[in-house]
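Visitor: Below is the structure, and that's it, no one-letter string:
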């Protein structure tokens, strides 16, 4: 991923230095376990830790060796041997390259998930703060982009909070599913290495042994992980799209923070564009790009082929780095979002009371008018508002068929905004508990 959309902590997880250090730890822990069961000398295991642990692996040197071997793990083991000396012959006993590669990938994904969970916590905190701040800030709800009925800005934030809470639970589950390791040999049968070695290595690295591996860890686990990241990205876009629509000039109910000195256009000095949420929409697409290849990686030949490898070398770092950046950008946008309650009321009143049409419809049916006739009467007066700019309440009060069923007081009562928000507290308790 390009530096523009990268944060250093996540980038570090995917650096060659980190990867080679994890490779070494897997090999060294395996040596400890092999020494414990008498397969290799305990002194050799100690030497491997001492010399390998102190080594500063030379990425350029490993690349140089790989240019000849055409095999990354062999290149690393050769370089490791340059530090360890004769005892290097005990490294990688009974193991296959995928034992190292797959276990390492899963460790990296677990670490990435931990950062992403922290990112989600920041987003959740921002959404919760803004939800309570605007719990009773009335705005018009829209369906199909058209005015529907009143809601509150707090409920909008609460809705996104609930969605991100579900995403957090999904990511916790995906992290648990990916936290497996395999040290099981060429086709997963432990023919040349005891299962106790796998158990020991996994315990040391915070993983659980893969119940049934082949040469690789099954890729349905990875598909689940990346699909979860794709869902989170879509939720980011969901929030971003809402903000972008709210910032439209003719709406302007909310706006990204526009900092002093910021410019919106090289041609038009007046512009204040929703560039951050537009950027988030694009980043969400990048994250979702990983989902289909991850799903296609599930079906490998027999005990393993290498078709998954090139995909994972790209989507592992790119997807987690991008999502890490996007979540932090989203949190910042929500934290600094400028809200315009006066514009919300202005927009709500734009169609002169039409937002109360359902209440009038229901009142007519409860007064004995058939639903078909009630709908006809309400719609007839509503269309005058749409087409002539009339006032909905005044039209209803002057409609003899309506007033034959409802008194003036009964009609006026149906135009109470508070009616629409009377259950906000109940919804908030469902989302946030008693806080």
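Guide: Looks like it arrived, so ask away. Nothing here was measured: the structure is a model prediction, and the numbers come from that model.

Visitor: going forward, measure contacts between C-alpha atoms and count neighbours the same way
Guide: Fine.

Visitor: and residue 99, how many neighbours does it have?
Guide: 25 (other Cα atoms under 10 Å).

Visitor: Might one say that it is in contact with residue 182?
Guide: Yes - if you go by Cα atoms under 8 Å, residue 99 and residue 182 touch, sitting 5.4 Å apart.

Visitor: overlap in contacts of the two?
Guide: Here residue 99 and residue 182 share the contacting residues residue 216, scored by Cα atoms under 8 Å, 6 or more residues apart in numbering.

Visitor: got another, please set it beside the one above:
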């Protein structure tokens, strides 16, 4: 995806996090960490590590030149490294003491892969913060609207009574699952450290005679970056693919939420509305419109992400030999777009759910208008045994009790076509009252039978369970975050 915001509305807040400057700084951070790791183990002077760290600042680079020169080596690290070495030499000209420790023993893929992992982790942190806010908002909505009755829709048609609380809780389940997976996978992201072909042979030369092993240095390098030490994965791309899949899970969950909001905010339904904001949702030609732009942008992400992740899967499957020729390179634009789109969708979803307008009165009106059809399942189950097969309707039609009851409901729907659900329900009430004796179904029971808010099944219990599980999971994640922070402070 282009860095231009014109091609990616809604990503202004995330563009810098995965743009050229961010990628270059991540590579510089990796190079600096490598020299610091050498210094930690006595393989380089601490002064050299400090000199490299001071020089490893993206503001000192000519990114435009790096972009042009990257074509010569098929990656940006080669020209970036040349500029970094120049900056280190300029800062420490005496016998180039520091520059000789830069990049020694590494290969381009070690640095680029590790830089991508850093970008991925940073994007995940931002995304997870917003996703946690989404989950909190959804818990609030589910509790507030636990018993807010509405029409349940299946295959785009009215089905049975439902609750908005359960709809919000269903959204919550998807978000919570995605959050758990994304957190777990990003917490175990590995460093890439293998050298030219994954054997660390050059690093063996670096540490020869020091008592330090190549794995010691690789482990210290990982610790410096807060990453998991791991065997080289130059052509075993599952770490990136698994993390990308986790981002896609969140995009799926948010896409479901946004799709429902778009549908339920249609003027003819008008059960939901996005939060209003100055200048948002307008049309260039139709000033009366209030477009659900937050949901539109979230859906854009949900529709785009699967192809991006598919590219990463394809690259993983076709990563040949010990270093790939093209498959690796095809990952970068897909990953950059993924890390730009999903965090922006999470931010949009946090705003959307935090200010979602729920028109409970409209939901109830739609449900009432859909009666008695949406109660046909219940009416059939309750009333059929109360109709004797030898009974006939006033019209003299025959058929089984179930067939006659189905006909009654159809007649009521027809009678209510002009007068709405209340008229249809009144028509069916009269038919049932005539057909079923009081001792089998008294007036109070008949009213209960025809009340859509009395046929919500276990919706409330499901909401309670989902919200409780979500709150408990959020608490555990918060505790784990504190533990991680404390561990990092002492590492």
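Guide: Yep, it's here. Only a predicted model underlies this, so the values are computations on that prediction, with no experimental measurement involved.

Visitor: and residue 418 of the first structure, how many neighbours?
Guide: 12.

Visitor: how much does the lengthiest helix in the second structure stray from the first structure?
Guide: Criterion DSSP state H: the longest helix present in the second structure is helix 108-144. When the first structure is overlaid, helix 108-144 of the second structure sits 1.2 Å from its aligned residues on average, using mean Cα distance after the TM-score superposition for the first structure.

Visitor: against the first structure, where does that helix fall?
Guide: When the first structure is aligned by TM-score structural alignment, the counterpart of helix 108-144 of the second structure is residues 97-133.

Visitor: in the matching stretch, what's buried?
Guide: Of all the residues in stretch 97-133 of the first structure, those buried under the rule 16 or more other Cα atoms under 10 Å are 97-113, 115-117, 119-132.

Visitor: just checking, next helix/strand downstream of the longest helix of the second structure?
Guide: strand 149-154 (DSSP states H and E).

Visitor: Would you mark the buried spots in the helix or strand that that next one is followed by?
Guide: Proceeding N to C from strand 149-154 of the second structure, the next assigned helix or strand is strand 157-163, under DSSP H and E. Buried residues in strand 157-163 of the second structure, defined by neighbour count with 16+ other Cα under 10 Å: 158-163.

Visitor: just those residues now: which is nearest residue 19 of the second structure?
Guide: Nearest to residue 19 of the second structure, judged by Cα to Cα, of those is residue 163 at 43.0 Å.

Visitor: Name the nearest residue to the closest one, ignoring sequence neighbours.
Guide: Leaving aside its chain neighbours, residue 163 of the second structure sits nearest to residue 149 (4.4 Å; criterion: Cα to Cα, 6 or more residues apart in numbering).

Visitor: what secondary structure does the aligned residue in the first structure for residue 60 of the second structure sit in?
Guide: Counting by TM-score structural alignment, residue 60 of the second structure corresponds to residue 56 in the first structure. The three-state label given to residue 56 of the first structure by DSSP: H, G, I helix; E, B strand; the rest coil is coil.

Visitor: Count the neighbours of residue 56 of the first structure for me.
Guide: With other Cα under 10 Å as criterion, residue 56 of the first structure counts 12.

Visitor: Go through stretch 360-370 of the second structure and flag the buried ones.
Guide: For stretch 360-370 of the second structure, using 16+ other Cα under 10 Å, the buried residues are 360, 363-370.

Visitor: corresponding residues in the first structure for it?
Guide: Matched against the first structure by TM-score structural alignment, stretch 360-370 of the second structure falls on residues 341-351.

Visitor: in the stretch 251-400 of the second structure, which spans are helices?
Guide: Assigned by DSSP state H, counting those that start in this stretch, the stretch 251-400 of the second structure shows helices spanning 293-317, 327-355, 360-369, 376-383.

Visitor: so can I have JSON lines of these showing distance to residue 474 of the second structure?
Guide: Converted to JSON lines, the helices of the stretch 251-400 of the second structure look like this (distance: least, Cα to Cα, whole Å):
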{"stretch": "helix 293-317", "distance to residue 474 of the second structure": "23"}
{"stretch": "helix 327-355", "distance to residue 474 of the second structure": "16"}
{"stretch": "helix 360-369", "distance to residue 474 of the second structure": "28"}
{"stretch": "helix 376-383", "distance to residue 474 of the second structure": "38"}
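
Visitor: among those helices, which is nearest residue 83 of the second structure?
Guide: Closest to residue 83 of the second structure of the helices of the stretch 251-400 of the second structure is helix 327-355 (Cα to Cα; 21.7 Å).

Visitor: Average offset of that closest one relative to the first structure?
Guide: Superposed on the first structure, helix 327-355 of the second structure shows a mean distance of 2.0 Å to its aligned residues (mean Cα distance after the TM-score superposition for the first structure).

Visitor: now that helix, how far from the centre of its chain.
Guide: 8 Å (Cα atoms, centre = their mean, to the nearest Å).

Visitor: now the angle from it to helix 293-317?
Guide: Put simply, helix 327-355 of the second structure runs at 160 degrees to helix 293-317, going by axes from the mean of the first three to the mean of the last three Cα atoms, to 10 degrees.

Visitor: tell me the centre residue of the first structure?
Guide: With distances taken as Cα atoms, centre = their mean, residue 232 lies nearest the centre of the first structure, 2.4 Å away.

Visitor: ok, that residue touching residue 167?
Guide: Yes - if you go by Cα under 8 Å, residue 232 of the first structure and residue 167 touch, sitting 6.0 Å apart.

Visitor: hmm, back to that, number of residues surrounding the residue nearest to residue 163 of the second structure?
Guide: Neighbours of residue 149 of the second structure using other Cα under 10 Å come to 27.
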